[in-house]
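# Sharing a model that was predicted from the sequence below.
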Amino acid sequence: MYEITAETVITGDLAVIWETATDVGGWSAWDPHEEAARLDGEFAVGGRGWSKPHGGPATDWTITEVVPCERWASECGLPGGGLAGVNTFERHGDGRVRCVKTVRVSGPLVPLFRLYFGRRIRRDMYRTFAALEREAWRRAGLERRVEGAA
């Protein structure tokens, strides 16, 4: 098993951050990691999605856990193994939210993830957190503050 984790604290309203992070169809508009994405059905356990990261293969995945405004998880199959992701959001007060993303890879592709994809995925996690913050501010109608903070 190989695990990749990144965490940061962003500012914004937790409900808007959650809404943005779980709007799968909108990911490619703001997330620099995602080229395209869709969700077939509701954002709920058992929901099936599809996403295509920039520079990576498209993947079908299934939502395995949803705790609104707190955590969601998904998993997909890999040849002889799998990839599972957990996204956690924790209110820190004063408009701050701690975001943690963990990806666990199992099976014979672990060495490939460890040597090639791991660093890139971790770097992209931080880029996604920053983009999530900007997009949540935009959706809340606070674009000027984000532009001034950049």
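Noted; the coordinates are in hand. Residues are numbered from 1 along each chain as shown.
# going forward, measure contacts and count neighbours with C-alpha atoms only.
Fine.
# need the strands for the protein, in chain order.
Using DSSP state E, the strands assigned to the chain run over residues 2-11, 34-40, 48-53, 59-67, 71-78, 81-93, 96-106.
# got the angle between the second one and strand 59-67?
In this case it means strand 34-40. In terms of direction (axes from the mean of the first three to the mean of the last three Cα atoms, to 10 degrees), strand 34-40 departs from strand 59-67 by 60 degrees.
# how far off strand 48-53 does strand 34-40 point, in degrees?
Using the same axes, to 10 degrees: strand 34-40 against strand 48-53 is 170 degrees.
# cool, and the longest one?
Compare the direction of strand 81-93 with that of strand 48-53 by the same axes, to 10 degrees and you get 90 degrees.
# For the residue nearest to Met1 when sequence neighbours are not counted, give me its contacts.
Spatial nearest neighbour of Met1, chain neighbours left out: Ser106 (4.6 Å); criterion: Cα to Cα, 6 or more residues apart in numbering. Listed by Cα atoms under 8 Å, 6 or more residues apart in numbering, the contact set of Ser106 reads Met1, Tyr2, Gly81, Gly82, Leu83.
# Alongside the first one, take a look at this:
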Amino acid sequence: MIWSTVATARTKARPEDVWRLWTDVAGWRHGDDGVASSDLDGAFVEGARGWLKPTAGPATRFVLTQVEPHVAFTNRSRLPLATIDFIHTVQRDGHDTVIVHRVEMAGPLTFLFRRLIGASIARGLPAVVDRLARVAEGMAA
């Protein structure tokens, strides 16, 4: 079973500005009210491991499973009998930059985690992407 949700925002910021915010893992809490703290063990490269403490819930470890500088990255956390991928992409579209955050859960217990955390993620994701767009625009100004 797979569950997913997605949120998109448009901004005048450059993809490089968005990328700079994404790669500042310790700063994720500034753009996402659902993150109490986070950090990465080493450089922002595929295979790097980090941790994230949500404002509600236990800390979780993650691994960067995909990193394409200034374009996309995915961080994956393991849940009991499920995985959750946070897929982030950014691209130019004319004069704007489009930011997309997609969250996907997969595995035998997806039905349970969808009910436990999926609705909260889906509700909060649009605000997170909108806030990221505004912060990135402030960096570009």
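Nice, I can see it. As the structure is a computational prediction, the values presented were derived from the model and not from experiment.
# quick revisit: let's have the strands of the first structure in a markdown table, adding distance to Ile17 of the first structure.
Listed next are those as a markdown table, based on distance: least, Cα to Cα, whole Å:
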| stretch | distance to Ile17 of the first structure |
| --- | --- |
| strand 2-11 | 9 |
| strand 34-40 | 17 |
| strand 48-53 | 20 |
| strand 59-67 | 14 |
| strand 71-78 | 12 |
| strand 81-93 | 9 |
| strand 96-106 | 9 |
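# Indicate which one of those is closest to Ala149 of the first structure.
For Ala149 of the first structure, the closest of these is strand 2-11, at 11.0 Å, according to Cα to Cα.
# The closest one - contacts with which helices or strands?
Using 3 or more Cα pairs under 8 Å, 6 or more residues apart in numbering; DSSP states H and E as the contact test, the elements touching strand 2-11 of the first structure are strand 96-106, helix 118-139.
# Give me the residue at the spatial middle of the second structure.
By Cα atoms, centre = their mean, the second structure has its centre lying nearest to Phe86, at 4.8 Å.
# where's it relative to Phe111 of the second structure, distance?
Using Cα to Cα, to the nearest Å, Phe86 of the second structure is found at 18 Å from Phe111 of the second structure.
# before we move on, the earlier item: determine which of the helices and strands packed on strand 2-11 of the first structure approaches Glu42 of the first structure most closely.
The closest of those to Glu42 of the first structure is helix 118-139. By Cα to Cα, the value is 20.6 Å.
# in the closest one, what's buried?
118, 121-122, 124-126, 128-138 (16 or more other Cα atoms under 10 Å).
# swap in stretch 38-56 of the first structure?
Neighbour-count burial for stretch 38-56 of the first structure, counted by 16+ other Cα under 10 Å, picks out Arg38, Leu39, Phe43, Gly47, Arg48, Gly49, Trp50, Ser51, Lys52, Pro53.
# what does that stretch contact?
22, 24-25, 32-37, 58-66.
# now those residues: which count as buried?
22, 24, 32-37, 61-66.
# Next, format the buried residues of stretch 38-56 of the first structure as CSV and append distance to Glu75 of the first structure.
Listed next are these as CSV, based on distance: Cα to Cα, whole Å:
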residue, distance to Glu75 of the first structure
Arg38, 15
Leu39, 14
Phe43, 14
Gly47, 11
Arg48, 10
Gly49, 10
Trp50, 11
Ser51, 12
Lys52, 15
Pro53, 15
